[in-house]
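Chemist: Sequence and predicted structure below; questions after.
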Amino acid sequence: MLLTLLAGLTATPLGQLLVALVILLGVVFVGRLVLSLAWRLLFVAVVVVGILYLLTIFGL
């Protein structure tokens, strides 16, 4: 049923554009979640390395 609907949807250029935009929306959404996590990990890494650097400067 779904495959038949998708085949009918991609029969026209406008339907193909709609399918491509929906796929692009999914890719951007997943990418946004991954980048959000990456920014948090990067921030934590900078803070940890900065603290370790200050500890080595002061000889603690």
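Modeler: Received it, and whenever you're ready, just let me know what you need.
Chemist: CA atoms for contacts and neighbours, from now on please.
Modeler: OK.
Chemist: check contacts around Leu60.
Modeler: Residues near Leu60 by Cα atoms under 8 Å, 6 or more residues apart in numbering: none.
Chemist: Likewise for Gly26?
Modeler: By Cα under 8 Å, 6+ apart, Gly26 has no neighbours at all.
Chemist: Name the helix or strand for it, please.
Modeler: Element membership of Gly26 [criterion: DSSP states H and E] is helix 13-57.
Chemist: from the chain's centre, how far out does that helix sit?
Modeler: Centre-to-centre, helix 13-57 and its host chain are 5 Å apart (Cα atoms, centre = their mean, to the nearest Å).
Chemist: want to compare, so here's the second one:
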Amino acid sequence: MFQFGALGSPPTLLVGLIALALVILVGRLVLRVAWKLVLLATLAVAVLWVLGAVGISVL
């Protein structure tokens, strides 16, 4: 059988790589949602600023 020294056995490495892949996948999904929220917040602030600049008080 292969010896990986301090890295551990192949099944342990496989489990670690699968866990890392899941963390990256979940992170990508969270960042996708976060970007949409940032864009929506930017749009909302811009609209409120323009409305305030023309004299329409919304808040």
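Modeler: That came through fine. None of the values given here were measured: they were computed from a predicted structure.
Chemist: The helix holding Gly26 of structure 1 vs structure 2, average offset?
Modeler: For helix 13-57 of structure 1, the mean deviation from structure 2 after alignment is 0.6 Å (mean Cα distance after the TM-score superposition for structure 1).
Chemist: What span of structure 2 is that helix aligned with?
Modeler: On structure 2, the counterpart of helix 13-57 of structure 1 by TM-score structural alignment is residues 9-53.
Chemist: So the most centrally placed residue in structure 2 versus Val50 of structure 2, what's the distance?
Modeler: Residue closest to the mean C-alpha point of structure 2, counted by Cα atoms, centre = their mean, is Leu31 at 1.9 Å. Leu31 of structure 2 sits 28 Å away from Val50 of structure 2, going by Cα to Cα, to the nearest Å.
Chemist: Also Pro10 of structure 2?
Modeler: In terms of Cα to Cα, Pro10 of structure 2 sits 60 Å off from Val50 of structure 2.
Chemist: Check Ile24 of structure 2 too.
Modeler: 39 Å.
Chemist: Please apply the same query to Thr42 of structure 2.
Modeler: Computed as Cα to Cα, the Thr42 of structure 2 to Val50 of structure 2 distance reads 12 Å.
Chemist: That concludes my questions; thank you for your assistance.
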